[in-house]
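> Provided below for reference: sequence and predicted model.
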Amino acid sequence: MTGEQNGPLSEASIEAMVADAVAAIAAASSIAELKTARLAHSGDKSPLALANREIGRLTPDAKREAGQRMGAARARVTAALAEREAEVASAELAATLASERVDVTLPVSRTPQGAIHPITGLIDELSDVFVAMGWEIAEGPELEAEWLNFDALNIHGDHPARGTTDTLFVEPVTAHQVLRTHTSPVQMRTMLDREPPIYVVCPGRVYRADEFDATHVPVFHQIEGLCVDRGITMAHLKGTLDHLARSMFGDITTRLRPNYFPFTEPSAEMDLECFACHGASVGNPELDCKTCRNEGWIEWGGCGVVNPRVLRAAGIDTDVYSGFAFGMGIERTLMFRNNAADMRDMVEGDVRFSRSLKGEAR
């Protein structure tokens, strides 16, 4: 027990930590305040967590006693959190119901106005940009063969994206079918079905094993483009994406930043100049831009020259033809254009969200 009697593992110290935690939890009057209290008194850097790390320095007998004491203390804090969370959630629900109460005596419109969903509206607008340039719109199945989703795109079997932590496989797994993780298989299907020149853009729904939070959803939308023709270079890609960026965001500065993707070589990320600070926050300690995190640029999507292995997998002569490909998230584009902070608004089906944008992305 050496070092424990008056240290952070003493009964008095632990009791004081628990008392502080219980007091902070009881004082929390909202879910946000309760979250702050949880991090402060139950998180990895809380006093109890830091004290718990000291157990390893004790003798075996002292470890047992200190561990039991610490376990009981953390259980009390956890119980207090659960109890207060139930109380706060109930109070917030009651307040929400009271504030959103509808006066049923007020006159209402018998024909409420609907709206095209903003995602649908943006897909149509993006498609129009490419149709105006002479491109075609291509579609494909959402349940896709694993070969088309990965192997044909030079994504080998040991690539992390092929794990169940990223990809949704359809049982039986031996059938080698997945819910497509991108719309790139549509590009491969197009190359297998026709001869170059090929100019197609592929908007559609894709699936990932992601969390459901403000910036991630397991089902979202992408738009990807593919050009295969004679003499295609990175310059053609840059010109196409600059035109798309101006069509979506007006007069905006872009850049291509080197990156790596298995299906393109060379590869790049397309960045947009920050809409909020226009790069003024870079190196300026007086400015704190939440949009670009003081980097001056915002990542929009990936692109590059089509890897010759992908063209050969589709039976295209790489001595004659080359191409470029690109892809970006439609939800991400919508968030950029409307300063939307929560991606969940786009999938929860609240017609008020669609009406606020009237089916438009701008």
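Thanks, I have the structure now.
> can we go C-alpha only for contacts and neighbour counts from here?
Fine.
> quick one, what contacts the residue nearest to A89 when sequence neighbours are not counted?
Here the nearest residue to A89 in space, its sequence neighbours aside, is I31; by C-alpha to C-alpha, 6 or more residues apart in numbering that works out to 7.0 Å. Applying C-alpha atoms under 8 Å, 6 or more residues apart in numbering, we find I31 in contact with E85, V88, A89.
> Which among those count as buried?
If you count burial by 16 or more other C-alpha atoms under 10 Å, the buried members of these come out as E85, V88.
> measure the residue nearest the centre of the chain to M346 for me?
Closest to where the C-alpha atoms of the chain average out (C-alpha atoms, centre = their mean) is H216, at 3.3 Å. Between H216 and M346 the distance is 11 Å, computed by C-alpha to C-alpha, to the nearest Å.
> got the contact list for the residue nearest to the centre of the chain?
Listed by C-alpha under 8 Å, 6+ apart, the contact set of H216 reads D210, M343.
> Now tabulate the contacts of I31 in JSON lines and tack on distance to V178 and secondary structure.
As requested, the contacts of I31 are exported to JSON lines (distance: C-alpha to C-alpha, whole Å; DSSP: H, G, I helix; E, B strand; the rest coil):
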{"residue": "E85", "distance to V178": "39", "secondary structure": "helix"}
{"residue": "V88", "distance to V178": "41", "secondary structure": "helix"}
{"residue": "A89", "distance to V178": "38", "secondary structure": "helix"}
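> Check it against this one:
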Amino acid sequence: MKEQLETLRQKALAELATCSGQAELNEWKVKYLGKKGELTSIMRLMGQLSEEERPQIGQWVNQVRAKLNSAFEQKELRLKQAELEQRLKSESIDVTLPGRTVQVGGIHPLTRVIQEMEQIFIGLGFEIAEGPEVETDYYNFEALNLPKNHPARDMQDTFYLTEEILLRTHTSGIQVRTLEAKKGEVPVRIIAPGRVYRRDDDDATHSHAFTQVEGLVVDKGIRMSDLKGILLAFARRMFGAEQQIRLRPSYFPFTEPSTEVDVSCYACQGNGCRICKHTGWLEILGAGMVHPRVLEMAGYDSETYTGFAFGMGVERIAMLKYGIDDIRHFYVNDVRFLKQFANRF
């Protein structure tokens, strides 16, 4: 049996030397050292030996097993080392190559403009107010001096969900809700940024959904000059310290008197160019003194308190500020457009 064990050892070591991968190593181990392997088969023959022979044969079997296990471990270690060296060689890095640029996201330009507007008005003593986008006809129209069948409702083509529920056409309803919540207390200084909806055709300057920021101030002794001062401060902080504004008469049902507000053209500084259509001015918002009827419906004595309100489109401000010629660029998520603003803020 000793010769049989020696023959097995030599044969196993010869086959082990030809193994070139982990799969072949595993097959070799099963063949010679497994539960049904050749070494185990020889051990089963020990039951036929005499009691005197068994200890000696058992010792030889253990020696052969130890040698084969040791040879297997050494071979496995060499193969793993060779595999590692090959992988390191194939995955080597040329440190002289330029690094890969990491793509970094940024805040959307409209969000940035809203944040900038909020910071300007917070610095002027305003608070931020919010309200529902799905609004009632009362808060969207009636409480703003626009009773049912009022012809001025045609100025805002509306998405109605029911006869009394609609998608808000402006954030002015938040002004009424705030006045009601204050219950006659003053001062009231709020801005109301938010999404609004109108049945406009989508083109370069219009969208059925857009963003507004509206403002409201109510207190004793509020005058038109206060409105002009606030809007001039806003225009200079948003567009530049040299900007000027002008007020043109207009009409809004919820303000009296009402005005359209223009800012001097950022491109030509009022001299006239293609951007401002050679007028020197760019329209940015509508404003006016709060209509006495709006104050009365919200619970304020219009003989004691006065106020002003204004509203502007965020997209309009962003287009003027950055020279963007199509409002649709803000909504199509074109990375080529958005990445231009990543380092502007």
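Perfect, thanks for sending it. This is a predicted model, so every value here is computed, not measured.
> Would you pull the TM-score for this pair?
Once the chains are overlaid, their TM-score stands at 0.67 when taken by TM-score structural alignment, normalised by the length of the second structure; 246 aligned residues with a C-alpha RMSD of 2.1 Å.
> Quick check: I57 of the second structure is in a helix.
Yes: checked against DSSP: H, G, I helix; E, B strand; the rest coil, I57 of the second structure lies within a helix.
> And it? What does it align with in the first structure?
Using TM-score structural alignment, I57 of the second structure lacks an equivalent in the first structure.
> I'd say I57 of the second structure and K2 touch.
Yes: under the criterion of C-alpha atoms under 8 Å, I57 of the second structure lies in contact with K2, with a separation of 7.1 Å.
> Nearest spatial neighbour of K148 of the second structure, chain-adjacent residues omitted?
Nearest non-adjacent residue to K148 of the second structure (C-alpha to C-alpha, 6+ apart): E142, at 7.0 Å.
> To which residue of the first structure is the one you found aligned?
That one, E142 of the second structure, aligns with D151 by TM-score structural alignment.
> Equivalent analysis for I324 of the second structure, please.
Taking TM-score structural alignment as the criterion, the aligned counterpart of I324 of the second structure in the first structure is A340.
> And Q244 of the second structure, by the same measure?
Checking TM-score structural alignment: Q244 of the second structure goes with T253.
> which residues touch that match?
With contacts defined as C-alpha under 8 Å, 6+ apart, T253 of the first structure is in contact with L272, E273.
> how far away is it from V306 of the first structure?
When distances are taken as C-alpha to C-alpha, T253 of the first structure and V306 of the first structure turn out to be 24 Å apart.
> Kindly report the same for N154 of the first structure.
For N154 of the first structure, the distance to V306 of the first structure (C-alpha to C-alpha) stands at 11 Å.
> neighbour-wise, which of those two wins?
When neighbours are counted by other C-alpha atoms under 10 Å, V306 comes out ahead of the other of N154 of the first structure and V306, with 27 against 20.
> Would you mind confirming that that one is in contact with Y321?
No: under the contact definition of C-alpha under 8 Å, V306 of the first structure does not touch Y321, with a separation of 10.2 Å.
> mind listing the strands for the stretch 1-150 of the second structure?
Taking DSSP state E, counting those that start in this stretch as the criterion, the stretch 1-150 of the second structure contains strands spanning 127-128, 134-136.
> Counterpart of P185 of the first structure over in the second structure?
So P185 of the first structure corresponds to G173, using TM-score structural alignment.
> Who are the contact partners of its match?
Contact partners of G173 of the second structure, counting by C-alpha under 8 Å, 6+ apart, are G131, E135, Y139, N140, F141, A143, L144.
> Need the nearest residue in space to the fifth one, chain neighbours excluded.
By the measure of C-alpha to C-alpha, 6+ apart, the closest residue to F141 of the second structure outside its immediate chain neighbours is P147, 6.5 Å from it.
> now the third one
Here the nearest residue to Y139 of the second structure in space, its sequence neighbours aside, is G173; by C-alpha to C-alpha, 6+ apart that works out to 4.9 Å.
> same question, the first one
Using C-alpha to C-alpha, 6+ apart and skipping the chain neighbours, the partner closest in space to G131 of the second structure is I174 (5.5 Å).
> number of nearby residues for the one you found?
Close neighbours of I174 of the second structure, defined as other C-alpha under 10 Å, add up to 26.
> Look up how far G125 of the second structure lies from it.
In this view, I174 of the second structure and G125 of the second structure are 18 Å apart by C-alpha to C-alpha.
> measure G323 of the second structure to D157 of the second structure for me?
Applying C-alpha to C-alpha, one obtains 28 Å for the distance of G323 of the second structure from D157 of the second structure.
> The first structure: which residue goes with F121 of the second structure?
Per TM-score structural alignment, F121 of the second structure is aligned with F130.
> Am I right that its match is in contact with A138?
No: the pair F130 of the first structure and A138 fails to qualify as a contact (C-alpha under 8 Å) at a distance of 11.5 Å.
> joint contacts of those two?
Contacts common to F130 of the first structure and A138, judged by C-alpha under 8 Å, 6+ apart, are V201.
> related to what we said a few turns ago, and the residue nearest to A89 of the first structure? What does it align with in the second structure?
Structural correspondence for I31 of the first structure with respect to the second structure (TM-score structural alignment): none, the position is unaligned.
> any idea how far I31 of the first structure lies from R38 of the first structure?
10 Å.
> same deal with T165 of the first structure?
On the measure of C-alpha to C-alpha, T165 of the first structure and R38 of the first structure end up 28 Å apart.
> Looking at these two, which is more packed in?
R38 (19 against 11).
> So which residues of the stretch 151-300 of the first structure form helices?
Applying DSSP state H, counting those that start in this stretch to the stretch 151-300 of the first structure gives helices spanning 184-193, 234-249.
> Reformat these as JSON lines; add distance to L334 of the first structure.
Listed next are the helices of the stretch 151-300 of the first structure as JSON lines, based on distance: least, C-alpha to C-alpha, whole Å:
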{"stretch": "helix 184-193", "distance to L334 of the first structure": "21"}
{"stretch": "helix 234-249", "distance to L334 of the first structure": "9"}
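> of all the ones you listed, which lies closest to I116 of the first structure?
Between I116 of the first structure and the helices of the stretch 151-300 of the first structure, the shortest separation by C-alpha to C-alpha is 18.1 Å, and it involves helix 234-249.
> Just give the nearest non-adjacent residue to the aligned residue in the first structure for G311 of the second structure, would you?
G311 of the second structure is assigned G327 in the first structure as its aligned equivalent, the criterion being TM-score structural alignment. Taking C-alpha to C-alpha, 6+ apart as the measure, G327 of the first structure lies nearest to E224, with 4.0 Å between them; neighbours along the chain are not counted.
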